[in-house]
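Asks: Generate coordinates for the sequence data below:
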Amino acid sequence: MSSATLAGCGALALWAFLALLSRLSAGLPPLQLTAMGFAVGGLVGLAVVAAKGRLGLLRQPGIAWLHGVGGLFGYHALYFLALALAPAVEANLINYLWPLLIVLLSAPLRGLRLGPARLAGVGLGFAGCALLVGSGAAFPPEAIPGFLAALGCAVFWAVYSVTSGTPRLAAVPTEAVAGFCLGTAALAAVAHLAFETTVAPDAGQFLAVALLGLGPVGAAFFLWDIGMKRGDPRLLGTLAYAVPVASTLLLILAGQGEFSARVVVATLMVAGGGFVAARARG
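Replies: Alright, predicted model coming up:
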């Protein structure tokens, strides 16, 4: 496994903490939370870029900014819309089509071979995710707009991720992600002021937001950019199904969930899918 693919795995590991930290910041409006988290991640990233003397790398063409800010903000806006219009469990299951779509889009958009082993691995991973996230799921007709939003965010993130490595966008340096995060924070702040009531965070919420900005809504996007541009998107797409499993296990360890046989079986299925995909050649 290349170092770039390992960087992408680092992003997946950080995203496993998203649910726990979001739970700890409960009470803050979602768009306000998005604005605050991305502001922390963007400012920290900007400080690192400045310390390296590479602020000039933030000057990128419009297509790079449209892709970067559009991908980060578009995914989160559609995800929150989905949770507002549809049951959370079902919307989250549909959202987790994005790893499968990353694998499938790698062929037409990046010219990467899939093969039966990779398809079997991602299929096993999705089955494990469905078992864990979608157990007892129901799809009422009145929630169709929310389900469409969830499907939209899955497509949004998959296209954003895979196109990051296409020739025109692969040349955009990872340092530019700091600017994209700040742009996302600005858009989320505008949307928050337009649609939500501001809530002053307490000490616990502020700490959770800071950790979100440093990890799942900060460093993770820099690592994901490296993984998508120089790593193997097919393997990362398959391994991404470990995120909901790891997230569930972290919630259980933090006393926010219950351990069950379903968690064990889902973990084994996702791990098996990742093993099959990792052994695939080409």
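Asks: going forward, measure contacts and count neighbours with C-alpha atoms only.
Replies: Noted.
Asks: All the helices of the stretch 151-282 of the chain, residue numbers only.
Replies: Listed in chain order, the helices of the stretch 151-282 of the chain (DSSP state H, counting those that start in this stretch) span 167-170, 177-195, 203-214, 220-230, 233-239, 242-253, 261-279.
Asks: Burial check on Phe195, number of neighbours?
Replies: Look at Phe195: counted by other CA atoms under 10 Å, it has 11 neighbours.
Asks: any idea how far Val40 is from it?
Replies: As judged by CA to CA, to the nearest Å, Phe195 and Val40 stand 22 Å apart.
Asks: same check, this time on Thr267
Replies: Counting by CA to CA, the gap from Thr267 to Val40 is 32 Å.
Asks: Same question for Val155.
Replies: Applying CA to CA, the value for Val155 to Val40 is 26 Å.
Asks: Same question for Pro140.
Replies: Plainly put, Pro140 is 38 Å away from Val40 if you go by CA to CA.
Asks: the more surrounded of the two?
Replies: Val40 (23 against 11).
Asks: surely that one meets Ala208?
Replies: No: if you go by CA atoms under 8 Å, Val40 and Ala208 don't touch, sitting 11.3 Å apart.
Asks: Here is the second sequence; please produce its structure so I can put it next to the first one:
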Amino acid sequence: MKQQSKAYLFGLSAVLAWSTVATAFKISLQHLSPAQLLLYASAFSLLSLLTILGWQRRLGELLPALRRHWRRSLLLGAVNPFVYYLILFQAYALLPAQEAQALNYTWALTMTLLAVPVLGQRLRAQDAIAAVVCYGGVLTIATRGAPFALQFSNLPGVGFALLSTLLWAGYWLFNTRDEREPVIGLTLNFLLSLPLTLLWCALTGELHAVAWQGIAGAAYVGMLEMGFTFVLWLSAMKLTQSTARIANLIFLSPMLSLFLINLLLGEPILPSTLVGLGLILGGLLLQKLPVRRPAETVSKDD
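Replies: I've put the predicted structure just below:
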């Protein structure tokens, strides 16, 4: 199989897996609190990452990397997975899956806006217009089709969903300066964040027996959403001859996700969700359009 074909295979597999997580979140949260889901999913994710490193015969790299980068790993692990997923799961606990997953897609635009103060990048007019379009979609979803009335269906849930995009975007911006190998780095993040999650659950009284359905859901979420799928996506990005082609596959995920939400959760898909998601995806596509530069004037000698 050619490298580009492998890249598409890995990329599509990742997108298909990510399309299922909104449904998996909601099903798991029927049996677990957000903190419990984070605890068990993090444990399964760490197990899957260690299995991948073992299969690659790279487990010996962990301890030296931990000694060199424990401060960075603890800091980034505190952001992702600990705080990020705790807030994201809280958003899913409060909102219908269709709304939470649609709002979560604004993280790419949030990263562009956040890069201005964090990395000193310049905001283009195209980015500003894309932001207006995207957040118009957010408002449409959050108010269930009545944006001018400003009556939010669940303001705390919307707040948690948007805060999660800020954390996720910030995490990846600071990750641009990360010297660690990506899979090793992610494994160390989960390794050092797990005690934080365990302590949080102990302090909030959530260390008690839970239903097996919750454990099964957490295993699915941890292995696919947090662990193995990341490695699939990373492999696709390394193999591809065009990063943009693989990156654009992510636009398939929202509609697949809505189909599964309707099929497996029985949520009727609201027109406001479709309109709002259309605006969000439209804004993200607008942001990706190449900027036309003025044609240079060429002077001709007489």
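Asks: excluding its backbone neighbours, what's nearest the alignment partner in the first structure of Leu285 of the second structure?
Replies: Mapped onto the first structure by TM-score structural alignment, Leu285 of the second structure lines up with Phe275. Among residues not flanking Phe275 of the first structure along the chain, Gly121 sits closest, at 7.4 Å (CA to CA, 6 or more residues apart in numbering).
Asks: Then Leu119 of the second structure?
Replies: Leu173 (8.0 Å).
Asks: How about Leu94 of the second structure?
Replies: Gly157 (5.1 Å).
Asks: which ones are touching that neighbour?
Replies: For Gly157 of the second structure, the contacting residues are Gln90, Ala91, Tyr92, Ala93, Leu94, Leu95, by CA atoms under 8 Å, 6 or more residues apart in numbering.
Asks: among those residues, who's most crowded?
Replies: Ala91 (28 neighbours).
Asks: what about that one, distance to Gln56 of the second structure?
Replies: 36 Å.
Asks: Contact partners for Leu235 of the first structure?
Replies: Val103, Arg118, Gly274, Ala277, Ala278.
Asks: what about the residue mapped onto Val83 of the second structure from the first structure, how many neighbours?
Replies: Superposed on the first structure with TM-score structural alignment, Val83 of the second structure falls opposite Gly74. Residues near Gly74 of the first structure, counting by other CA under 10 Å, number 18.
Asks: Gly74 of the first structure: which element?
Replies: helix 62-85 (DSSP states H and E).
Asks: Show me how far that helix is from its chain's centre.
Replies: 11 Å (CA atoms, centre = their mean, to the nearest Å).
Asks: what comes up buried for it?
Replies: Buried residues in helix 62-85 of the first structure, counted by 16 or more other CA atoms under 10 Å: 64-65, 67-83, 85.
Asks: that older thread, can you give me every residue that contacts the match of Val83 of the second structure?
Replies: Taking CA under 8 Å, 6+ apart, we find Gly74 of the first structure in contact with Cys153, Phe156.
Asks: again, but for Tyr40 of the second structure
Replies: Tyr40 of the second structure makes contact with Ile215, Ala218, Ala219, Gly222, according to CA under 8 Å, 6+ apart.
Asks: can you do 10 Å?
Replies: With contacts defined as CA atoms under 10 Å, 6 or more residues apart in numbering, Tyr40 of the second structure is in contact with 32, 46, 194, 197-198, 214-219, 221-222.
Asks: ditto for Gly231 of the first structure
Replies: Met1, Ser2, Ser3, Ala4, Thr5, Leu6, Ala7, Gly8, Cys9, Gly165, Trp224, Asp225.
Asks: got it, and Ala14 of the second structure?
Replies: With contact set as CA under 10 Å, 6+ apart, Ala14 of the second structure has these partners: 8, 224-225, 228-234, 236, 249-250, 253.
Asks: ok, back up a step: the match of Leu285 of the second structure: neighbouring residues, count only.
Replies: Neighbour count for Phe275 of the first structure, taken as other CA under 10 Å: 17.
Asks: one step back: compare the helices of the stretch 151-282 of the first structure and give me the one nearest Ile94 of the first structure.
Replies: Of all the helices of the stretch 151-282 of the first structure, helix 242-253 sits nearest to Ile94 of the first structure, with 12.6 Å by CA to CA.
Asks: Chain neighbours aside, what residue packs nearest to Leu198 of the second structure?
Replies: Of all residues beyond its chain neighbours, the one nearest Leu198 of the second structure is Leu39 (6.5 Å), with distances taken as CA to CA, 6+ apart.
Asks: any idea how far Leu21 of the first structure is from the aligned residue in the first structure for the one you found?
Replies: In the first structure, Leu39 of the second structure lines up with Ala35, judged by TM-score structural alignment. To Leu21 of the first structure, Ala35 of the first structure is 15 Å away according to CA to CA.
Asks: the more surrounded of those two?
Replies: Between Ala35 of the first structure and Leu21, counting by other CA under 10 Å, Ala35 is the more crowded of the two (26 against 21).
Asks: mind listing what that one touches?
Replies: Ala35 of the first structure touches 41, 73, 181-192, 209, 213, counting by CA under 10 Å, 6+ apart.
Asks: quick one: it and Arg23 of the first structure, what's the gap?
Replies: 17 Å.
Asks: one step back: looks like the residue nearest to Phe275 of the first structure contacts Ala278 (just checking).
Replies: Yes: look at Gly121 of the first structure against Ala278 with CA atoms under 10 Å: they come within range, at 8.5 Å.
Asks: quick one: common contacting residues for the two?
Replies: Residues touching both Gly121 of the first structure and Ala278 by CA under 10 Å, 6+ apart: Arg234, Leu235, Thr238, Leu239, Gly272.
Asks: Return the entry from those with the maximum number of neighbours.
Replies: Busiest of those [other CA under 10 Å] is Thr238, holding 32 neighbours.
Asks: Just give the closest residue to it, not the sequence neighbours.
Replies: Closest to Thr238 of the first structure by CA to CA, 6+ apart is Val122, at 4.8 Å.
Asks: okay, now that neighbour: neighbour count?
Replies: By the criterion of other CA under 10 Å, Val122 of the first structure has 32 neighbours.
Asks: Give the helix, strand or coil label for the nearest residue to Ile280 of the second structure once chain neighbours are set aside.
Replies: Once flanking residues are discounted, Ile280 of the second structure sits nearest to Cys134: 4.1 Å by CA to CA, 6+ apart. Three-state assignment for Cys134 of the second structure (DSSP: H, G, I helix; E, B strand; the rest coil): helix.
Asks: and Ile102 of the first structure, what pairs with it in the second structure?
Replies: Under the alignment (TM-score structural alignment), Ile102 of the first structure pairs with Met111 in the second structure.
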